[in-house]
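*Asks:* sharing a sequence plus its predicted fold:
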Amino acid sequence: MKRLSSVSLSSIEIFCQLYIKNSTKEVALALGTSQPKVSRALNALRDVFDEPLFIRTNNKMVATELAHSLYHSFSDILSCAGEVETDVINSISTPEPHIVISTVPQLEIGLAQQVIEEADNNGVSDSIPISTVAWSERSEQQLIDGEIDAVICFKPSTRKELLSKSIIQHRGGYLVARAGHPLWQSPTIDNMINYPMVKLVTMPFPANKSPIGVYAKTTGKPMQTYATAPDLGSAASSLLNSNAFMIVGVKSAVDFLASINGLKACKMEYAEDQFLLKGFSYPTVYLWLKRALDGKVQAPMWLQRTLESYIVKSHK
């Protein structure tokens, strides 16, 4: 007889089923497997015990004396294996749902941390996984499909499956450039258009246009784009290593850039800011959330309030 350790649990299960059903075909149907696999398992057991175990009689697989003896032991083994599996499953705690928020780079600083804090304040585990992903034209469909949980962006959605809520308009841009930039001697828009611009990949204007870029064209000096940055960190690097500048309207993003050694930020003159915005609507931040079939928002109220509060605070 070969070593019992070579006997697999699947073979033992097939043995026990065959003992009860007396038919390889019925065993295969019960276990959702093939008859050849049942036969291979039986042959492996016969090889281990050097005994037929089952003898075909009148189209039935009849157990031998040894098979009768083995059945009770094999049944106990299967029972123990089932208990172990159940204990393992029960010992694994169900993880908190993962919250994914799609947002524009201007409104990413501190977002995940604020959601974590508010989750804790609302009786939700503060260890809940929170992540942010960059907003894109695909974000709308991703939210509908349940791949993400909320969207913060600069455009409304017209999809009936979504709540598209206008949260705040930001009025007043900030000039950001390296501290030693010549612009700081006279930070007017007519001086700005003499230098290249750093743009973020998502601008709060239609077709990703820049109001100062539109103004530059009217003067016969088309604005040069030094870089289109995917995030604030990349934008800061471009500003530090060039004579480029950027205009940002979200105060938290401005504060982040101004906190970087070597960069400086200053609020633009009101009259010039208004002049640039002629022909443009005031930049608006929207929050998108998915609706259920009955029209109710699926996201928990605490998350909706947290995101709205974050957007408003980011502009102060």
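*Replies:* Structure received. Residues are numbered from 1 along each chain as shown.
*Asks:* going by C-alpha atoms from here, please, whenever you check contacts or count neighbours.
*Replies:* OK.
*Asks:* neighbours of the nearest residue to Val250 once chain neighbours are set aside, just the number please.
*Replies:* Computed as C-alpha to C-alpha, 6 or more residues apart in numbering, the closest residue to Val250 that is not its neighbour in sequence is His315, at 5.3 Å. Residues contacting His315 under the criterion other C-alpha atoms under 10 Å number 17.
*Asks:* so His315 belongs to a helix, correct?
*Replies:* No: judged by DSSP: H, G, I helix; E, B strand; the rest coil, His315 forms no part of a helix; its state is coil.
*Asks:* what helix or strand does Trp302 sit in?
*Replies:* Trp302 is part of helix 301-313, with elements assigned from DSSP states H and E.
*Asks:* this is the other structure I want to compare:
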Amino acid sequence: MVSAMDRLKDINIFSFQVFVLVYESLNSLSVAQTLNVPASKISRCLNSLRHALDDPLFYRKQYGFEPSEMATRIYPEMKKILELAGQACSVDQDENNRLKQELTIACPTGLCVKLSRRLQEQAREHGQHFTFIVKPINHHVDNEIQHGNVDVAISFESSHSEGVKSEFVTKGTGLYVVGNHRHPLWQRSPQPQLKEIIDYPFIVADCPAFNDRIDPLEVYANDIDRHLDVEVKVSGLTELADQLESTSSLTFVGQKYAAEFLNRMSDLEVRRLPQDQFELLHQRMGVPSYYLLSPPRGRNLPDWLLPAMSEFITSSVVLTEPGDKE
């Protein structure tokens, strides 16, 4: 009889990394986007682990995964294996190479696009190398920073937790409206209006600590005695695109690079929300603020990292004057 250990001999560290990230995000498509690999590769890694451990590990639900009992039991051990592998790679390196490690960054989904590539370019300019793991932010990010599981986070709120430093970066200055390119909204007006948008189902792109309880468009609709039909809340950009392509829903995106990513999809239309409508939308709830959260003493972070992330955030959310279409 072939033992589990015999079957595990063909499993590599990357498969362990895939398992840990899927367990933490419960979304295989966002993991594929984070690791910059095809979704099929994520599926192959999970299938190899399922075969080796003789367990489904994750059950597919309507909008993500649910871990099995075994997945919950082995997750801490898988995490330790990844940490030990990282430590083994740093043995006998000098001070500069000691920084040659993985850096985990948690951020809103809309800021995941292009972030790791921009940081890799900055690292090369400084003669350094890092593996950047970019994952969606959650409500426990303070605790993750305190325990060293996250190195830097981009958040919509500051932190008052001990062992976490907060730095205000900027405020968002605009929004994009996104929907199927055949959506009737585009025929009504070249510049979308809020009163027209709330005539249609809406998908909320979930942003922890900003719109996770109520979205600004819901507040606006309530103020004018209208009802907003929130069809679904999603946390991943690929999941958002899939929903938009196959439904008559609309959504808002507040980050330029995320909007560019969606605009490259042939079935989607992306337009800037007129500035007067943006200001009307945020009359009561306010515009999103962006903060960098990090350990107080940097925990061996390179000196250029936080300034580079601040510059990236600003370039993504401080938008130029809108045109009819992006």
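*Replies:* Yes, it's here. Values in this document were obtained by computation on a predicted structure and should not be read as measured data.
*Asks:* so which elements touch the helix holding Trp302 of structure 1?
*Replies:* In terms of contacts (3 or more C-alpha pairs under 8 Å, 6 or more residues apart in numbering; DSSP states H and E), helix 301-313 of structure 1 is packed against helix 111-121, strand 162-169, strand 284-290.
*Asks:* so that helix versus strand 162-169, what angle?
*Replies:* Angle, helix 301-313 of structure 1 to strand 162-169, by axes from the mean of the first three to the mean of the last three C-alpha atoms, to 10 degrees: 30 degrees.
*Asks:* residue range for helix 301-313 of structure 1 in structure 2?
*Replies:* Residues 303-315 of structure 2 are the counterpart of helix 301-313 of structure 1, counting by TM-score structural alignment.
*Asks:* distance of Ser28 of structure 2 relative to Gly86 of structure 2?
*Replies:* Going from Ser28 of structure 2 to Gly86 of structure 2 by C-alpha to C-alpha, to the nearest Å gives 23 Å.
*Asks:* between those two, which one's more packed in?
*Replies:* Per other C-alpha under 10 Å, whichever of Ser28 of structure 2 and Gly86 has more neighbours is Ser28, with 24 against 14.
*Asks:* from memory the more buried one sits against Leu35, does it?
*Replies:* No: contact criterion C-alpha atoms under 8 Å: Ser28 of structure 2 and Leu35 do not qualify, at 10.5 Å.
*Asks:* neighbours of the counterpart of Val100 of structure 1 in structure 2, just the number please.
*Replies:* Residue pairing (TM-score structural alignment): Val100 of structure 1 is matched to Thr104 of structure 2. Counted with other C-alpha under 10 Å, residues neighbouring Thr104 of structure 2 total 18.
*Asks:* find the residue closest to Thr104 of structure 2 in space, skipping its chain neighbours.
*Replies:* Ile133 (4.6 Å).
*Asks:* that neighbour belongs to a helix?
*Replies:* No: under three-state DSSP, Ile133 of structure 2 falls outside any helix and is assigned strand.
*Asks:* which SSE is Lys199 of structure 1 in?
*Replies:* Using DSSP H and E, Lys199 of structure 1 sits in strand 197-200.
*Asks:* in structure 2, which residues correspond to that strand?
*Replies:* Using TM-score structural alignment, strand 197-200 of structure 1 pairs with 202-205 in structure 2.
*Asks:* mean deviation of the matching stretch from structure 1?
*Replies:* Compared with structure 1 after fitting, stretch 202-205 of structure 2 has a mean deviation of 1.1 Å; criterion: mean C-alpha distance after the TM-score superposition for structure 1.
*Asks:* centre of the chain to that stretch, how far?
*Replies:* Centroid separation for stretch 202-205 of structure 2 versus its chain: 15 Å, with C-alpha atoms, centre = their mean, to the nearest Å.
*Asks:* and the strands in the stretch 101-250 of structure 2?
*Replies:* 102-107, 131-136, 152-155, 165-171, 176-180, 202-205, 230-234, 250-253 (DSSP state E, counting those that start in this stretch).
*Asks:* okay, the ones you listed in JSON lines with distance to Leu240 of structure 2 next?
*Replies:* Shown next, in JSON lines, are these (distance: least, C-alpha to C-alpha, whole Å):
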{"stretch": "strand 102-107", "distance to Leu240 of structure 2": "16"}
{"stretch": "strand 131-136", "distance to Leu240 of structure 2": "14"}
{"stretch": "strand 152-155", "distance to Leu240 of structure 2": "20"}
{"stretch": "strand 165-171", "distance to Leu240 of structure 2": "23"}
{"stretch": "strand 176-180", "distance to Leu240 of structure 2": "10"}
{"stretch": "strand 202-205", "distance to Leu240 of structure 2": "7"}
{"stretch": "strand 230-234", "distance to Leu240 of structure 2": "6"}
{"stretch": "strand 250-253", "distance to Leu240 of structure 2": "9"}
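*Asks:* mean neighbour count, these: which tops it?
*Replies:* strand 152-155 (a mean of 27; mean count of other C-alpha atoms under 10 Å).
*Asks:* mean deviation, it versus structure 1?
*Replies:* Strand 152-155 of structure 2 sits 0.7 Å off on average (mean C-alpha distance after the TM-score superposition for structure 1).
*Asks:* what's that strand aligned against in structure 1?
*Replies:* Under TM-score structural alignment, the match for strand 152-155 of structure 2 is residues 150-153.
*Asks:* so what's the gap between that stretch and the chain middle?
*Replies:* That offset, for stretch 150-153 of structure 1, works out to 12 Å (C-alpha atoms, centre = their mean).
*Asks:* which residues sit against it?
*Replies:* 100-104, 107, 135, 139-140, 143, 285-290, 299 (C-alpha atoms under 8 Å, 6 or more residues apart in numbering).
*Asks:* buried subset of the residues you listed as a ChimeraX selection?
*Replies:* Of the contacts of stretch 150-153 of structure 1, the buried ones go into a single ChimeraX selection, burial set by 16 or more other C-alpha atoms under 10 Å:
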select :100,101,102,103,104,107,135,139,140,143,285,286,287,288,289,290
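*Asks:* mind checking how far Ser30 of structure 2 is from Pro136 of structure 2?
*Replies:* For Ser30 of structure 2, the distance to Pro136 of structure 2 - C-alpha to C-alpha - is 8 Å.
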